[in-house]
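Chemist: My questions are about this predicted structure, shown below with the sequence.
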Amino acid sequence: MAVFVALGAFLMTLFGGWTAQRVTDRRHLVLGLAGGLMLGVVGLDLLPEALHAAGEEFLGVPRALLLFVGGFLVAHLVERLLAVRQAAHGGDPHDPAGPGHTHGHGPGTDGRVPQVGLTAASAMVGHSLMDGVALGAAFQVGGGMGTAVALAVIAHDFADGFNTYTITSLYGNDRRRAVAMLVADALAPVLGAASTLLFTLPEELLGGYLGFFGGVLLYLAAAEILPEAHHDHPARSTLLCTVLGVGFIWLVVGVAG
């Protein structure tokens, strides 16, 4: 049953990615919505679940929050290290624009590092895999629990697909790579649900992972996605899309709860 439900998550993820592709002429609205969805997922879904699953304290601080901060710092360090590495190479010396020029493969990607986008998208794939694991585990507990988790997973996998395609493209990766990461993200919950037929993931390990991943997502939303959304179009409509993104996740979490 869990694997069958995960196929719904597969379709919703692809639909989210397709939506992100079709609105390229309103890129600032796409990024504003993506940032809101990511903030909502982190604050209203990932962190509460992480604190519940791995709420033990270490030196007075819940382990999930320590890993959350660690995820934020790791995302920041990875981006800075990759940016410094690219700057040290000076770009393409044969480029007519000069040695320091960088090429983007999408709008607004000048100076961005494609590897950061691929790393972030890979983290999204890992999160979707854990969604599938959580879905399978919930159905092992009971049908009611499985239905509630299925609703949450299927609904917010639209946001996962939307964000996976947007993040990959934002950092200068071409459409082929963005679609490849989107397909990987769509397949991940199916594989995760199927894996629960073979093993059970310890609750504390799952909570720690969710906390760490929440920190990574928060960094990407606050330091990259939202500033990029408002860079060329500091419009009220962009802010409204961000608020709507958060509100959508709040609605999903409320209905599933």
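Modeler: Done, it's in.
Chemist: okay, CA-based contacts and neighbour counts for the rest of this
Modeler: Will do.
Chemist: What is the burial count for residue 83?
Modeler: As a burial measure, residue 83 scores 17 neighbours (other Cα atoms under 10 Å).
Chemist: which ones are touching it?
Modeler: Neighbouring residues of residue 83 by Cα atoms under 8 Å, 6 or more residues apart in numbering: 112-113.
Chemist: In the host helix or strand of it, which residues are buried?
Modeler: Using DSSP states H and E, the element containing residue 83 is helix 63-89. Buried residues in helix 63-89, counted by 16 or more other Cα atoms under 10 Å: 63-75, 79, 82-83, 86.
Chemist: so how far is that helix off the chain centroid?
Modeler: Centroid separation for helix 63-89 versus its chain: 16 Å, with Cα atoms, centre = their mean, to the nearest Å.
Chemist: Please apply the same query to stretch 34-49.
Modeler: Using Cα atoms, centre = their mean, the offset of stretch 34-49 from its chain centre is 9 Å.
Chemist: structure B:
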Amino acid sequence: MAVLVAIGAFLMTLAGGWTAQRVTDRRHLVLGLAGGLMLGVVGLDLLPEAIASAGGEVFGVPAALLLFVGGFLVAHMVERLLAVRQAAHGADGERVPEVGLTAASAMVGHSLMDGVAIGAAFQVDHGMGIAVALAVVTHDFADGFNTYTLTRLYGNERRKAVAMLFADALAPVVGAASTLLFTLPEQLLGCYLGFFGGALLYIAAAEILPEAHHDHPARSTLLFTVAGVCFIWLVVGVAG
């Protein structure tokens, strides 16, 4: 059952990537929407689930929040190191393609864990599996949208963006199938979600949204960002 549901996530991811490809003439709106979707996924989906699952506190701070900050800092350091390396080769000020591929790879890793989450939920209870699957399948549209957008944003060729999109689409199927072989501890899943949420927030706040408003500081871009957050809120509410 979990693998069949993950196939739905596969199709939704491809649908999100296809949508991102068809709106190149409204790039600022695409980026604004992508930023809103990412903010919504982090604040309304990943972080609450991470806090609930990651276990106790470390020196008075929930473990999930420590990993959340760690993910943010790691994303920042990776981007800075890649930017410095690019500048050393005389390309200062240009987009670093490796950053886009790294970010897209993180999305693939997240989708893999989405599939694992579906399988693990079905291991606990059929009703819980359905609820988790609904949330995952719905927001995988945003994952596909963001994976393609992130890869192209940093100057990568279209074929690389499509390859990352297909990898992201296949990841939940692989993740769900893997749970037929093992049981994932809930605490480990929560820790991963916290760390990934921090990295995703950095990408949204430091890269996607500033780029969306750089050439087109329009109200429509802001409205698309708010719409992205509200869409994830609706998904979380329906799934809950």
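Modeler: Arrived safely. Keep in mind that what you see is a predicted model, and the values were worked out from it rather than measured.
Chemist: Kindly provide the TM-score of these chains.
Modeler: Scored against TM-score structural alignment, normalised by the length of the second structure, the superposed chains reach a TM-score of 0.98; 240 aligned residues with a Cα RMSD of 0.9 Å.
Chemist: Is it correct that residue 227 of the second structure is in contact with residue 35?
Modeler: No. In this structure, residue 227 of the second structure is not within contact of residue 35 by Cα atoms under 8 Å, at 10.2 Å.
Chemist: Tell me which of the two has more neighbours.
Modeler: Comparing residue 227 of the second structure with residue 35 by neighbour count (other Cα under 10 Å), the higher total belongs to residue 35, at 30 against 17.
Chemist: For that one, which three-state class applies?
Modeler: helix (DSSP: H, G, I helix; E, B strand; the rest coil).
Chemist: For it, list the residues it contacts.
Modeler: 204-205, 208-209, 225, 228.
Chemist: Which of those residues are conserved in the first structure?
Modeler: On the basis of both residues aligned by TM-score structural alignment, their matches' Cα atoms under 8 Å, what survives of the contacts of residue 35 of the second structure in the first structure is 204-205, 208-209, 225, 228.
Chemist: about what we covered before: which among the contacts of residue 35 of the second structure end up buried?
Modeler: Looks like these have 204, 208-209, 225, 228 buried, using 16+ other Cα under 10 Å.
Chemist: got the residue ranges for the helices in the stretch 1-150 of the first structure?
Modeler: Assigned by DSSP state H, counting those that start in this stretch, the helices in the stretch 1-150 of the first structure fall at 2-22, 27-40, 47-53, 63-89, 114-141, 143-170.
Chemist: and the first one with helix 27-40, angle?
Modeler: Relative orientation of helix 2-22 of the first structure with respect to helix 27-40: 150 degrees, computed using axes from the mean of the first three to the mean of the last three Cα atoms, to 10 degrees.
Chemist: got it, and the fifth one?
Modeler: Comparing the axes of helix 114-141 of the first structure and helix 27-40 via the same axes, to 10 degrees yields an angle of 40 degrees.
Chemist: residues in the first structure aligned with stretch 127-147 of the second structure?
Modeler: Structural correspondence for stretch 127-147 of the second structure: residues 144-164 of the first structure, per TM-score structural alignment.
Chemist: that older thread, of all the buried ones among the contacts of residue 35 of the second structure, which two lie farthest apart?
Modeler: Pairwise distances among these were taken by Cα to Cα; the largest, 13.0 Å, belongs to 208 and 228.
Chemist: and for the two, which residues touch both?
Modeler: Among the neighbours of residue 208 of the second structure, those also in contact with residue 228 (Cα under 8 Å, 6+ apart) are 34-35.
Chemist: Mark which of the kept ones among the contacts of residue 35 of the second structure are part of helices, please.
Modeler: Assigned to helices by DSSP state H, the following of these qualify: 209, 225, 228.
Chemist: would a markdown table of those residues with distance to residue 146 of the second structure be doable?
Modeler: Shown next, in a markdown table, are these (distance: Cα to Cα, whole Å):
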| residue | distance to residue 146 of the second structure |
| --- | --- |
| 209 | 12 |
| 225 | 13 |
| 228 | 12 |
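Chemist: and which of those residues is nearest to residue 126 of the second structure?
Modeler: So of these, ranked by how close each gets to residue 126 of the second structure (Cα to Cα), first place is residue 228, at 29.6 Å.
Chemist: corresponding residue for that closest one in the first structure?
Modeler: Under the alignment (TM-score structural alignment), residue 228 of the second structure maps onto residue 245 of the first structure.
Chemist: Run a quick check on its match versus residue 34, I expect a contact.
Modeler: Yes. Between residue 245 of the first structure and residue 34 there is a contact under Cα under 8 Å: 6.9 Å.
Chemist: Give me the aligned partner of residue 197 of the first structure over in the second structure.
Modeler: Superposed on the second structure with TM-score structural alignment, residue 197 of the first structure falls opposite residue 180.
Chemist: burial measure for the residue lying closest to its match once chain neighbours are set aside, as a count.
Modeler: Among residues not flanking residue 180 of the second structure along the chain, residue 119 sits closest, at 7.6 Å (Cα to Cα, 6 or more residues apart in numbering). For residue 119 of the second structure, the count of nearby residues is 30 (other Cα under 10 Å).
Chemist: Same check on residue 43 of the first structure?
Modeler: So residue 43 of the first structure, with other Cα under 10 Å, has 16 neighbours.
Chemist: Kindly report the same for residue 148 of the first structure.
Modeler: Other residues close to residue 148 of the first structure by other Cα under 10 Å number 17.
Chemist: what do you get for residue 102 of the second structure?
Modeler: 16.
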